[in-house]
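>>> Give me a model of this one.
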Amino acid sequence: MSAALPNRIPSDGVSHRGDELHPGDPRHKLIVALDVSSAAAAQNIVAAVGDSAFIYKVGMQLYTAEGPQIVRDLVSSGRRVFLDLKYHDIPNTVGAAVSEAAKLGVSMLTVHGSGSGKMLAAAVEAAKSRPKVMVLAVTVLTSLSGSDLEKIGVRGSVEETVVRLATIALANGCQGVVASAREASTLRAELGDNFAIVTPGVRPAGTHIGDQVRVVTPAEAIASGASYIVVGRPITEAADPAAEARAILSQIGS
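Next up, the predicted model:
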């Protein structure tokens, strides 16, 4: 069982919860990726980041290791959770999974945009019991290039594929998409502003890009139209995670 994440009480004696932030606070735009294998490691990161971030991504690794309790712990401590499990199955199965995820109190969750309109619609319908849950369709992973898509039989460029999948997602009720900032400006131009774009593959200038292919800096991502940026190792592996998070916040502004 995972260790509980206590509510953090800053030095001013006030409990700062993610749902109490001012709408213009740049912390609304920053998602810290908890790409670790244990609740203890996740707790250490959350404690080290402190009030410099309030939205945390729980992905396949941490969820597989710790199960739904890690989500419950984060939510009960006042953090918002982006559950990034990229559901992709038949509509009934995905709908059932989304329903359970919504009950955990997550703020955002992902489904694969390539799973068909019916699957996306089932996910959206299942999330309606929790109106604050955002269903986000994953378009093209930031680790994939145009040649990778071609090898698996996808016709068209990365950008064309992203726009096509985003169009299907929005038509079936998804509140947003996950896409590289390299495609965000095109999505905004073609599909408007009334949906969220969550951008992974964000790295501050000069940092190692890891296994990502289509990467940008935090400022570039926001300027391109991203609503949220996902940052992992540059924050979680920093000597001072809170300071690194604040540095990124200063780049993305309000």
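
>>> rest of the way, CA atoms for contacts and neighbours
OK.

>>> Contacts for stretch 53-68, please.
Residues from elsewhere that reach stretch 53-68 (C-alpha atoms under 8 Å, 6 or more residues apart in numbering): 1-2, 17-18, 27-28, 30-39, 70-71, 78-85, 104, 230, 245.

>>> rerun that using 6 Å as the cut-off
18, 27, 31-34, 36-37, 79-85 (C-alpha atoms under 6 Å, 6 or more residues apart in numbering).

>>> among those residues, which two are most distant?
Of all pairs drawn from these, the greatest distance, 24.8 Å, lies between 27 and 37 (C-alpha to C-alpha).

>>> Just the buried ones from the contacts of stretch 53-68?
Buried members of the contacts of stretch 53-68, counted by 16 or more other C-alpha atoms under 10 Å: 18, 27, 31-34, 36, 79-85.

>>> Just the residues you listed: which are in strands?
Judged by DSSP state E, the buried ones among the contacts of stretch 53-68 include 31, 32, 33, 80, 81, 82, 83, 84, 85 as members of strands.

>>> any idea how far residue 209 is from the fifth one?
With distances taken as C-alpha to C-alpha, to the nearest Å, residue 81 is found 24 Å from residue 209.

>>> re earlier: quickly name whichever of the ones in strands among the buried ones among the contacts of stretch 53-68 is closest to residue 127.
Nearest to residue 127 among those, with distances taken as C-alpha to C-alpha, is residue 83, at 13.0 Å.

>>> Please provide the structure for the following sequence as well, for comparison with the first:
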Amino acid sequence: MDTRNLIIVALDCDTRATAQRIVDQLGDECRFYKVGLELLTVAGPDFVEHLVAQGKEVFLDLKLFEIPNSVAGAVRAAGSLGVSMVTVHGMGGLGIMAAAVDAARAFPGLRILALTVVTSMTDEDLTDIGIAGSTEEQVLRLARLAGKAGCHGLIASPRDVAALRNALGPHPLIVTPGVTLPGDSPAEHARPGTPRAAVAAGASHLVVGRTVTRAADPAAAFRLVRSSLVQ
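The predicted structure follows:
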């Protein structure tokens, strides 16, 4: 297995020039990039099309949470850009997720991923918004709902992967943000994990951000993440 296919580098950048510099530094090492709201806002959809034209896969992390018709429209727009993955909020409910899945049918390569619980959230944060139970319980609840809606996979923290695999089996994609090498700062992620632990638990893809993008040599850092998966 080529471990490059597992790793998605998060281009959480505030300018297009910064993002492009990282892409240039990584070259052929990286095949998959995440574009979130910050970069999409400053660089626009043209940059997404630019990445796709270079042969890169793009995970468009929109975290869609709107009325079903608006979500469907956004998914169709994402599909027309040629992206491989787009996210919808699991907390939006069955109707929103199902609308996203239905809109994606026109784009055979597009996969809808349901965000379960943001990796920065804790049990206390859930309590603040009126949700009883732990983050682990909420992750499983939303994951099962996403399955009913037909979502292709889930976004969940590295610490949630094992429970999800045990509950849902081998088929759903599980994409894990909050992945850092041992000793690196987890930043705002409350439930982080290492690349090797996430893959061992059953993650299909790893989202790696500052560990690579803020390294002095991003390509060397990317290779270090790859090597950690097989050691």
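
>>> After superposition, what is the TM-score?
Once superposed, the chains reach a TM-score of 0.98 (TM-score structural alignment, normalised by the length of the second structure), with 231 aligned residues with a C-alpha RMSD of 1.0 Å.

>>> Run through the helices of the second structure in chain order.
16-26, 37-43, 45-53, 68-81, 94-104, 123-128, 135-149, 161-168, 195-201, 210-213, 218-228 (DSSP state H).

>>> What angle do helix 94-104 and the fourth one make with each other?
Right, helix 68-81 of the second structure. Counting by axes from the mean of the first three to the mean of the last three C-alpha atoms, to 10 degrees, helix 68-81 of the second structure points 30 degrees away from the direction of helix 94-104.

>>> which bit of the first structure covers helix 68-81 of the second structure?
Matched against the first structure by TM-score structural alignment, helix 68-81 of the second structure falls on residues 91-104.

>>> again, but for the shortest one
Mapped onto the first structure using TM-score structural alignment, helix 210-213 of the second structure covers residues 233-236.

>>> Quick one: average offset of the matching stretch versus the second structure, please.
Aligned to the second structure and superposed, stretch 233-236 of the first structure gives a mean residue distance of 0.5 Å (mean C-alpha distance after the TM-score superposition for the first structure).

>>> List the contacts of that stretch.
241, 244.

>>> Tell me which residue of the first structure lines up with residue 175 of the second structure.
Using TM-score structural alignment, residue 175 of the second structure sits opposite residue 198 in the first structure.

>>> Contacts only, for its match.
So residue 198 of the first structure contacts 178, 227, 228, 229 (C-alpha under 6 Å, 6+ apart).

>>> which of those residues lies closest to residue 46 of the first structure?
Of the contacts of residue 198 of the first structure, the one sitting nearest to residue 46 of the first structure (C-alpha to C-alpha) turns out to be residue 229, at 17.2 Å.

>>> hmm, back to that, dump the helices of the second structure into a markdown table; add mean neighbour count and distance to residue 112 of the second structure as well.
Below are the helices of the second structure laid out as a markdown table (neighbours: other C-alpha atoms under 10 Å; distance: least, C-alpha to C-alpha, whole Å):
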| stretch | mean neighbour count | distance to residue 112 of the second structure |
| --- | --- | --- |
| helix 16-26 | 17 | 24 |
| helix 37-43 | 17 | 17 |
| helix 45-53 | 16 | 17 |
| helix 68-81 | 19 | 9 |
| helix 94-104 | 22 | 6 |
| helix 123-128 | 13 | 24 |
| helix 135-149 | 20 | 10 |
| helix 161-168 | 17 | 16 |
| helix 195-201 | 20 | 20 |
| helix 210-213 | 22 | 25 |
| helix 218-228 | 18 | 25 |
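
>>> Redo those helices as a markdown table? Include distance to residue 111 of the second structure.
Listed next are these as a markdown table, based on distance: least, C-alpha to C-alpha, whole Å:
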| stretch | distance to residue 111 of the second structure |
| --- | --- |
| helix 16-26 | 23 |
| helix 37-43 | 18 |
| helix 45-53 | 15 |
| helix 68-81 | 9 |
| helix 94-104 | 7 |
| helix 123-128 | 27 |
| helix 135-149 | 13 |
| helix 161-168 | 17 |
| helix 195-201 | 20 |
| helix 210-213 | 25 |
| helix 218-228 | 24 |
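
>>> Neighbours of the counterpart of residue 12 of the second structure in the first structure, how many?
When the first structure is aligned by TM-score structural alignment, residue 12 of the second structure is paired with residue 35. A total of 19 residues lie near residue 35 of the first structure under the criterion other C-alpha atoms under 10 Å.
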